[in-house]
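In: structure here, sequence nowhere to be found:
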């Protein structure tokens, strides 16, 4: 969060106010080095920069130590824009299946790798079945029961838009491999899209 915040201000040239262009460019170059250091998981550097963190019900307010930040940027505390020193970031708890995650900043769901792997396997199993390979043979090769293959193969019959959403991570976060395996998936693609795609 802090690295993103500083990087945004550096790219907009809004780290400092009322400085000449060469001093702003110097501060921005040093800010980029600081951002790289923070992204390399330097806990000491981050701990030194933080002055105060306040957690509210919907946002985190973070204040940076102006003197430490100025040492890193090569500027005076009076030169810093106040918006650089203190900023707010939204946070929320999102549920994905049985787990809960704390999401800080804008929520961008990533692809569910377990669901993607299962979708890929289901396509492979259905292709083998279409080529005449017996269900028991596929199950034995995988080391599972035929029922395991049967309940998961139904994922190949999901609507194309739902399958695309699974692959690019835009499917409704409530859609998990376990949920799809256990549920009776409606055969109508429009119904599936209304159930599984984000509004």
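Out: All right, it came through fine. Predicted model only: the values in this text are computed from it and were never measured. Numbers count the residues shown, from 1 in each chain.
In: C-alpha from now on. contacts and neighbour counts both.
Out: Noted.
In: how is residue 144 assigned, secondary-structure-wise?
Out: The three-state assignment at residue 144 reads coil, by DSSP: H, G, I helix; E, B strand; the rest coil.
In: check which residues of the stretch of helix or strand residue 191 belongs to are buried.
Out: According to DSSP states H and E, residue 191 maps onto helix 189-196. Buried residues in helix 189-196, counting neighbours by 16 or more other C-alpha atoms under 10 Å, are found at 189, 192, 193, 195, 196.
In: against which helices or strands is the longest strand along the chain packed?
Out: Longest strand of the chain, by residue count under DSSP state E: strand 86-96. With contacts taken as 3 or more C-alpha pairs under 8 Å, 6 or more residues apart in numbering; DSSP states H and E, strand 86-96 sits against strand 59-64, strand 99-104.
In: so residue 185 sits against residue 192, correct?
Out: Yes - with contact defined as C-alpha atoms under 8 Å, residue 185 and residue 192 form a contacting pair (7.4 Å).
In: before we move on, the earlier item: what lies in contact with the helix holding residue 191?
Out: Contact with helix 189-196 is made by 158, 159, 161, 162, 171, 172, 175, 185, 186, as judged by C-alpha atoms under 8 Å, 6 or more residues apart in numbering.
In: count the neighbours of the second one for me.
Out: So that's residue 159. 18 (other C-alpha atoms under 10 Å).
In: distance of the residue of the chain most remote from its centre from residue 165?
Out: The centre of the chain is farthest from one residue, residue 132, which by C-alpha atoms, centre = their mean lies 40.7 Å away. Distance of residue 132 to residue 165, computed by C-alpha to C-alpha, to the nearest Å: 30 Å.
In: for comparison:
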């Protein structure tokens, strides 16, 4: 049924076979309009670890439970820090290195809008825990929201 699939940067093009569609519908080949057999769909790529997903435009992301858990975890770390615990104590209690605690603590300062997007599975495809840890995130929430729309 599929005659051709073309994958280009940000664009997926699928062409169906006129003869196969006509046969499937039980009609003559000339009754099937060739223009109706071509589909072009914009997409984005989302990577998480070794996993890569192709997200078609309009398709919502599945909730990233790992990312949601990480957001909750760093909020707990932030509570411990503001409660007077040292990075060393937090690291020991959670089986992490001090460096890792310090690194992921920045993740506690995502804007409420961004956190809501993550919880609802509406975050930009690139916005993963790994991306947040490797890229600088503006401290100002308004700037964050603009940054995530344009990154």
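Out: Great, that's in hand. Everything numeric here is computed off the predicted structure, so don't read it as measured data.
In: tell me how the two chains score on TM-score.
Out: Aligned and superposed, the two chains score 0.69 in TM-score terms (TM-score structural alignment, normalised by the length of structure 2); 138 aligned residues with a C-alpha RMSD of 3.2 Å.
In: how about the strands in structure 2?
Out: Using DSSP E, strands in structure 2 cover 2-8, 11-16, 38-48, 51-56.
In: longest helix anywhere in structure 2?
Out: helix 65-82 (DSSP state H).
In: mean shift of the helix holding residue 191 of structure 1 relative to structure 2?
Out: For helix 189-196 of structure 1, the mean deviation from structure 2 after alignment is 0.9 Å (mean C-alpha distance after the TM-score superposition for structure 1).
In: which bit of structure 2 covers that helix?
Out: Aligned by TM-score structural alignment, helix 189-196 of structure 1 falls on residues 141-148 of structure 2.
In: could you find the counterpart of residue 14 of structure 2 in structure 1?
Out: Superposed on structure 1 with TM-score structural alignment, residue 14 of structure 2 falls opposite residue 60.
In: just checking, that match touches residue 102?
Out: No - using C-alpha under 8 Å, residue 60 of structure 1 is not in contact with residue 102, being 12.0 Å away.
In: compare the two (neighbour count), which wins?
Out: Ranked by neighbour count (other C-alpha under 10 Å), residue 60 of structure 1 and residue 102 place residue 60 first, with 17 against 11.
In: can you pull the contacts of that one?
Out: Counted by C-alpha under 8 Å, 6+ apart, residue 60 of structure 1 has contacts 53, 54, 88, 89, 90, 91.
In: excluding its backbone neighbours, what's nearest the alignment partner in structure 2 of the second one?
Out: In structure 2, residue 54 of structure 1 lines up with residue 4, judged by TM-score structural alignment. Of all residues not flanking residue 4 of structure 2 in the chain, residue 15 sits nearest, at 5.1 Å (C-alpha to C-alpha, 6 or more residues apart in numbering).
In: cool, residue 30 of structure 1 as well?
Out: Spatial nearest neighbour of residue 30 of structure 1, chain neighbours left out: residue 73 (5.3 Å); criterion: C-alpha to C-alpha, 6+ apart.
In: ok, the one you found - how many residues close by?
Out: Neighbours of residue 73 of structure 1 (other C-alpha under 10 Å): 23.
In: same question, residue 75 of structure 2
Out: So residue 75 of structure 2, with other C-alpha under 10 Å, has 17 neighbours.
In: hmm, residue 108 and it touching each other?
Out: Yes - if you go by C-alpha under 8 Å, residue 75 of structure 2 and residue 108 touch, sitting 5.4 Å apart.
In: quick one: buried residues of stretch 97-107 of structure 2?
Out: 101, 102, 104, 105, 106, 107.
In: now it: which residue numbers in structure 1?
Out: So stretch 97-107 of structure 2 is aligned with residues 145-155, judged by TM-score structural alignment.
In: OK, contacts around the most centrally placed residue in structure 2?
Out: Centroid-nearest residue in structure 2: residue 125, 2.8 Å away (criterion: C-alpha atoms, centre = their mean). Shown in contact with residue 125 of structure 2 (C-alpha under 8 Å, 6+ apart): 44, 45, 46, 47, 55, 61.
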